Each structure stands twice: as C-alpha cells, then as structure tokens.
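Novice: Structural data only, the sequence is not supplied:
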C-alpha cells in the first residue's frame, strides 16, 4: 500500500463526510462535528496550548485513515497524567514541551485514535506521528484513551503501552433499575434506595432533556453550572460558552442534559453524550448544595437512561472510587507513548511495566470490594 500523509492545522481542511467515513463517526467524540465545535468555539487553538495538527492518510485520492492530533504546550486537559514525566525530563536537561498528543481534548473517554479499518493504515498513522516529532523537535507522541486493539498494535510498532483505570457501569440486560438493585448485596441495595430517595427529595423536579427538548435557557443555566465546577477544580473552565452553542447547533440529538429544577429554576445539571452503545457522563455543576444530588444526576439518572435505551454501559469519566458503591466497576483504559530520547524511553519503559502491574492488582482488589452479590 502506498500512503500519502498530510498534517492539517484545522479540522475544516478535511471534509466532514470523508472524516466520519473512516470510522470516526462511530464515536460521538471523534466525529468531525465535535472536533469542529472545539475549534470553532476557541476551546482549542491559538492561546489554549492545544494546537491542531490532525493527521490524514490517503491512498490516491481516497482518505483511508485519520488521527485527531494536537501540538501541546502543557499537560492540561488530558487526564492521562504525565506532569511528573515532564518534571523529571526537564530536571535532567531535556525539553518536554512541545509534544504531540493524539487525543480528544478534555475528554477522558476511550475511543478510536488510529482511525482506519486497515491495520497497515493504522501503523502508517503511528509512523507519521513519530516522523512529525523528529522533524519538528517535539519530545514525543502520546496516544491517549485508545482502544485495547490499538494499544496492542501500537506496542508492536514500538510505542510504550500504559494502563490506567476508570469506573464503568455495565448493563447486564436489566429491565429496570429495580432489577439492577436486586443484583447488589442487601446492605448496598438499601443504601442506594435511601440515597436516591434523599436526592429526589431536594424540593424540586429532575428532568431528562434530549434533542429539541434542550432550549437556549438550559444551556445558559448549564454554562453557569460548568463555570462553577471549572473554577473549583481547574482554576478556569477549559470550554468556552460558544462551545455549548455549537454543541446545540450540531449535536443536540447526541446530548442528554439532566436538569434539577426548584421553583421552576435550574439549580444543577449533568451533561452526557450518547453513543451507539454507551452513554458518556461529561460535566456536572450546581448552584445549590443538596445531599446526594450529584450522585443522582450524574450516576443514577445515567443508569436509568442506559436501561431504558438498552445501551451496553455508562462511562462516567475519570477517577472517582465513590462510583464503586453505585455499581460502577473498575475498567482498564489504555494509552501509547513514544519519546525520542533513548535514555528517557528506557526510564519510562521500566516505570510503565511496574505501573501496569500495580493497576492490574488495584482493579482486581476493587472488583472484589464491589457492591454486587458474591458469586
């Protein structure tokens, strides 16, 4: 196969239909419309530390594969943490930034990153990343939240694999939430019933909004919630207000907005994106504090939706061992790393070997402590 590879400074340089046809359209976060919303809204691009450098592989005039890539000037908004790597490399006299990041910005969701149906094209995309680093003085290439199959292919191509974990809820064919509860131990079952009762007794109503049910005033309220959470966690929100306008214009049918209202006014909300087989929890915020309302809007309501829509799972984002008690079990996630400096590579290889063993042991331990009945 003879491939030609190009690097694009904006997703708009690649036609949306061609981009999505590579397989990128199967996951809401790798669709052309989602990545375009990030760029068009100014959430990524000049001044953000996320400079688009999308890679496209063609055979003749046919687009065969793509990878969403960015030249990074920091390690913010990635959720596969390498700040310690950067510190160690720079204390040893190296320059860690800029680096190449193959990822969906601000989105700790597993999905395709070497987006092509042919493994040969996927290897071509990986090779293009390393060449881009070598030709432009970038310290390395990092492919985060890739699929397990991509991680195996990347390791065979010389990238270093890394394992981390998230908590996912898996739909075992439940007919309703009550059937899910019946699979839990008695103590956990009673605790979750009480938790939902207390959350729903906050003095208002909870609404699930999708598609045209979501109106401008709902986005205005959610922007307030998002800013509140962003300021508390990160210092400043990653996304701009214009991003949510773009999301409404191009992806509202892919969104589930769960809103808590009191006296007719929104006081809290959780934003989810819907894929063909999963619902993905992304952002939450509130302007009033009520017991367990966060768990209700982010986790229990997502389970209700997944059961009703017969989705395979709920992915509720990064970190959070508190999800375990609510039926979300630890799940291995994958990334790939290539660095140009051979000494630094050897150090990372040793570190990642030990880290993978530790992550595997932690997943086994946490699964044993899950809320489900033994056996």
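Specialist: On my side now, so go ahead. Just so we're clear, the structure is a prediction, and the values are computed from it rather than from any experiment.

Novice: only C-alpha atoms for contact and neighbour calcs from this point on.
Specialist: Will do.

Novice: Excluding residues flanking it in the chain, which one is nearest residue 244?
Specialist: Among residues not flanking residue 244 along the chain, residue 219 sits closest, at 6.8 Å (CA to CA, 6 or more residues apart in numbering).

Novice: what's the burial count for the one you found?
Specialist: 19 (other CA atoms under 10 Å).

Novice: Mind listing residues that contact the helix or strand containing it?
Specialist: Assigned by DSSP states H and E, residue 219 belongs to helix 216-233. The contact list for helix 216-233, computed with CA atoms under 8 Å, 6 or more residues apart in numbering, reads 236-238, 241, 244-245, 266-269, 283-287.

Novice: mind listing what's buried in that helix?
Specialist: 218, 219, 221, 222, 223, 224, 225, 226, 227, 228, 229, 230 (16 or more other CA atoms under 10 Å).

Novice: C-terminal to it, which secondary structure element comes first?
Specialist: Criterion used, DSSP H and E; the element after helix 216-233 is helix 241-251.

Novice: I'd like to know which elements that next one is packed against.
Specialist: With contacts taken as 3 or more CA pairs under 8 Å, 6 or more residues apart in numbering; DSSP states H and E, helix 241-251 sits against helix 32-40, helix 216-233.

Novice: The closest residue to residue 303 other than its chain neighbours and residue 274: what is the separation?
Specialist: The shortest distance from residue 303 to any non-neighbouring residue, by CA to CA, 6+ apart, is to residue 314 (6.7 Å). Remark: distance between residue 314 and residue 274 (CA to CA, to the nearest Å) = 10 Å.

Novice: same deal with residue 312?
Specialist: 11 Å.

Novice: And the two? Which one has more around it.
Specialist: Using other CA under 10 Å as the criterion, residue 312 and residue 274 rank with residue 274 on top: 22 against 16.

Novice: Contacts only, for the more buried one.
Specialist: Contacts for residue 274 (CA under 8 Å, 6+ apart) come out as 28, 254, 255, 256, 280.

Novice: for residue 80, same thing?
Specialist: 144, 164.

Novice: Helix or strand for it, just tell me which one.
Specialist: Here residue 80 is assigned to no helix or strand, by DSSP H and E.

Novice: Report how many residues lie close to residue 61.
Specialist: With neighbours defined by other CA under 10 Å, the count for residue 61 comes to 8.

Novice: Excluding chain neighbours, what is closest to residue 145?
Specialist: residue 110 (4.5 Å).

Novice: State the distance from residue 307 to residue 175.
Specialist: When CA to CA is the yardstick, residue 307 and residue 175 sit 7 Å from each other.

Novice: the more surrounded of the two?
Specialist: residue 307 (22 against 13).

Novice: From residue 301, how far out is the more buried one?
Specialist: From residue 307 to residue 301 the distance is 10 Å (CA to CA).

Novice: ok, now residue 115?
Specialist: According to CA to CA, residue 115 and residue 301 sit 31 Å apart.

Novice: Those two - which one has more neighbours?
Specialist: residue 115 (28 against 19).

Novice: pretty sure that one contacts residue 122?
Specialist: Yes. Residue 115 is in contact with residue 122 according to CA atoms under 8 Å; the separation is 6.9 Å.

Novice: adding another structure so you can compare the two:
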C-alpha cells in the first residue's frame, strides 16, 4: 500500500473520498474539508497548511487521514501550549507540528477513514506509520490525533501513541424520550422549573424561533449569520476565520446535515445558532446575537437541539467544548480523547509523565461534575 500527502483536497474527487467509512460525519465529508480550503478559511498564511494522508492499493483509495501542518496551537481545543514552551526553553522547535483533526471543530469522530471491507486495525497501523513518516521526513516535533472516536482512540493507543483525556458535556437520548416533556420529567423539580422559565422568557420576548436546514437558508441569511458569528468572536477576543462563502457552501452542499436556529423579531434576524447533524449525533457549533434576549441563547443552542434530537431519533448532542453551565440543562460530563506521537524520547518520557499525573485529575473532575447531575436519583448517573 502506497502512502502520499496531498495539500489540496480538490485534487481528490468527492466521490472517491466520500466512499470511505467515517464520512457519514458531516465534518469529514469532502464538501466540508475541501470547502475550508477553497473559501479561504485554511491557508498557510494563517498557520494551517493542509497535509492529508492518502493510502492507496491496487483497488484505489484505501484510507485517508485529514491532516494539517500547524504553525501554532489555536483552533484545536486540546491545549499544548506548555509543551511548546518546554521545547522552546530547551532551544528546540515545537512548530510546525502535524495534527489530524477537523479545523476549529472539537467534535468526536473518526480520524482515519477507510474503504468498506478493509481491516480497520490494519488501516490504523498503516495510517499511524504514514503519519510518523511525515514527522520524520519533515523534521516535525510531533503528530497529534485530536478527538478520535473511542474505538479509534484505543486503536491509536495500541500503536504506542500517548493518550490524553479531556472533558466535554454531552446530552444523551438514552431512554429514547417521547418528547421534550418526557425529558423534563427525568429532571429534578428545581431544574424543570428553571428550564421552563428560560424557554418562557424566550417566547415572551417577542422573538420567533425558526429552525431551517441548509438547503432552505437564503444567501442573505448566511450573510447575517456571518455577521452574528464574527461579532461573537470579536467580543471574546478571537479571530473569525470562517468566511461567508464557506457557510453558503456548507448550506448548498451539505443540505439537511446543516441546521440553523434563527431568532426573528420585527422582520429582523437578531440571533442564530448553527448546528450540524448525522444519523447519530447533533453537533452545536456557532452562536451569535445582535442583542441579549433573556433565555434566547439557551433556547437556540440547547433546548431546540434537544427537542430536534428527540423528534428525529438522534442519540447524542455535542453542543461544543467546555461549559459547566450545560450540566444544569441536561448535558453530562463526557470524557474525550486525543493521541500524541512525540518522537524525541526525552520529551516523550516527560509528556508521558505529565499525562500520567494529569489524567487522574481530569477523571476526578468528571466524577465531581457528575455529582451535580440535574437528573433525579438513578437517572443520568450511569
């Protein structure tokens, strides 16, 4: 099997890429990843150089791994600034590094895509060896596999990569709720009242909440959404790297996999939340508003999503990174993973020691957060 690197995903046909397993996740589809490149969101000038791994055999494309050479650690949500600082203190270069991830997207999913029928274990071993070869050939400090699925995380660890544990807050449709009220009935009385109050505040504000799929969102609505997204990023001191063209592209090419919860008043869209979905998971991504309306953020970003999952039989809702305030709204602490290849034996040993000490602290944090479950005793504590 031959390995190669491509720095322009448009050189690979979307049919060939999307035939691989794992591309049922919208962020891993050719349309999404290539769209980041063609609409100017991912460029070497801003520290993101596409470096996708391809494995081919006699039958064609056997496996692929999205990848990027990074000149910094922004936009990853697995924080390794201390590792970079340690390299610098020892007179060594940490950047550029190789990451296998979806840019700006801390969503759990496959990181190795493979052709149906190909042995997954073999695909993992070959992909890891190809990644290590890139690190060696380009004299990179490291390779990082961010937010792999649990099964792929275990397979990556089995090849000798170091595992790091993180925490997000996810909602689970475990009992298969009949409707939103059925979900509320599993919560404590205090939390039910609080959620009802927040939803009532949004309704009484005069804002009409509308949910649209990507193929029904107008170009003007995308322009308004980009303004909302950019405003929120600027308010938090961040740079909004996604372009209006990218959002329009996603709506046109991913269609019903894209959802927008819009808040309208007096003929004006004053707030919106953008989400993506596949058959199993709903992913919350971006939120923005032109004015603060009581309860609207929670309605658009959380409650509309939960209701959508229940209605459409979706099992999991990942609303984004971090946020302990999500617990009281039904989202429970959930372990996430990343896997790391550090070729320098000295730093590999030091980072392994750091992870040995960090992991129990993260696990204790998850356990402590579970103690604040909004569910009645016996629910939500599995």
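Specialist: Structure's in. What do you need? Everything numeric here is computed off the predicted structure, so don't read it as measured data.

Novice: Redo the contacts of residue 274 of structure 1 as JSON lines? Include neighbour count and secondary structure.
Specialist: Below are the contacts of residue 274 of structure 1 laid out as JSON lines (neighbours: other CA atoms under 10 Å; DSSP: H, G, I helix; E, B strand; the rest coil):
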{"residue": "28", "neighbour count": "20", "secondary structure": "coil"}
{"residue": "254", "neighbour count": "18", "secondary structure": "helix"}
{"residue": "255", "neighbour count": "21", "secondary structure": "strand"}
{"residue": "256", "neighbour count": "23", "secondary structure": "strand"}
{"residue": "280", "neighbour count": "25", "secondary structure": "strand"}
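
Novice: Select, out of the helices and strands packed on helix 241-251 of structure 1, the one closest to residue 64 of structure 1.
Specialist: Distance to residue 64 of structure 1, taken as CA to CA, is lowest for helix 32-40 among those, at 15.2 Å.

Novice: quick check, distance from the closest one to the centre of its chain.
Specialist: 15 Å (CA atoms, centre = their mean, to the nearest Å).

Novice: Check stretch 152-170 of structure 2 too.
Specialist: For stretch 152-170 of structure 2, the distance to the chain centre is 15 Å (CA atoms, centre = their mean).

Novice: what's the span of that stretch from first residue to last?
Specialist: 19 Å.

Novice: got it, and stretch 151-166 of structure 1?
Specialist: Terminal residues of stretch 151-166 of structure 1 are spaced 16 Å apart (CA to CA).

Novice: Just tell me the aligned range of that stretch in structure 2.
Specialist: The counterpart of stretch 151-166 of structure 1 in structure 2, using TM-score structural alignment, spans residues 153-168.

Novice: now stretch 221-232 of structure 1
Specialist: Mapped onto structure 2 using TM-score structural alignment, stretch 221-232 of structure 1 spans residues 224-235.

Novice: Have a look at how far, on average, the matching stretch is from structure 1.
Specialist: Per the superposition on structure 1, stretch 224-235 of structure 2 and its aligned residues are separated by 0.9 Å on average (mean CA distance after the TM-score superposition for structure 1).

Novice: rewinding a little: mutual contacts of residue 314 and residue 274 of structure 1, please.
Specialist: residue 280.

Novice: now the match of stretch 221-232 of structure 1, how far from the chain's geometric center?
Specialist: Remark: stretch 224-235 of structure 2 is offset 19 Å from the chain centroid, using CA atoms, centre = their mean.

Novice: correct me, but residue 4 of structure 1 touches residue 57?
Specialist: Yes. With contact defined as CA under 8 Å, residue 4 of structure 1 counts as touching residue 57 (5.7 Å).

Novice: still on that earlier bit, got the contact list for the aligned partner of the residue nearest to residue 145 of structure 1 in structure 2?
Specialist: Superposed on structure 2 with TM-score structural alignment, residue 110 of structure 1 falls opposite residue 108. Residue 108 of structure 2 is in contact with 147, 148, 149, 336, counting by CA under 8 Å, 6+ apart.

Novice: quick one: which of the residues you listed is most hemmed in?
Specialist: residue 147 (28 neighbours).

Novice: Return the distance of it relative to residue 84 of structure 2.
Specialist: Distance from residue 147 of structure 2 to residue 84 of structure 2, by CA to CA: 20 Å.

Novice: quick one: what's aligned to residue 62 of structure 1 in structure 2?
Specialist: Under the alignment by TM-score structural alignment, residue 62 of structure 1 pairs with residue 60 in structure 2.

Novice: typed the wrong thing, it's residue 291 of structure 1
Specialist: Using TM-score structural alignment, residue 291 of structure 1 sits opposite residue 294 in structure 2.

Novice: Please apply the same query to residue 192 of structure 1.
Specialist: When structure 2 is aligned by TM-score structural alignment, the residue opposite residue 192 of structure 1 is residue 195.

Novice: Let me know the secondary structure of that match.
Specialist: For residue 195 of structure 2, the assignment made with DSSP: H, G, I helix; E, B strand; the rest coil gives helix.

Novice: what's the neighbour count on it?
Specialist: Residues near residue 195 of structure 2, counting by other CA under 10 Å: 19.

Novice: list the contacts for it?
Specialist: residue 329.

Novice: tell me the centre residue of structure 2?
Specialist: For structure 2, residue 107 is the residue whose C-alpha lies nearest the centre (CA atoms, centre = their mean; 2.1 Å).

Novice: which SS state does that one fall under?
Specialist: Classified using three-state DSSP, residue 107 of structure 2 is coil.

Novice: Distance of it relative to residue 45 of structure 2?
Specialist: 25 Å.

Novice: Check which helices and strands the biggest helix by length in structure 2 is in contact with.
Specialist: Longest helix in structure 2 by number of residues (criterion: DSSP state H): helix 345-370. Packing partners of helix 345-370 of structure 2 (3+ CA pairs under 8 Å, 6+ apart): strand 162-172, strand 332-341.

Novice: Now tell me what touches the longest one from outside.
Specialist: Read it as strand 162-172 of structure 2. 78, 153, 157, 306, 315-324, 326-327, 330-341, 352, 355, 359, 362, 366.

Novice: Also the last one?
Specialist: Surrounding strand 332-341 of structure 2, the residues in contact under the criterion CA under 8 Å, 6+ apart are 78, 108, 132, 142-150, 153, 156-157, 160-171, 326-327, 348, 366, 369-370, 373, 380.
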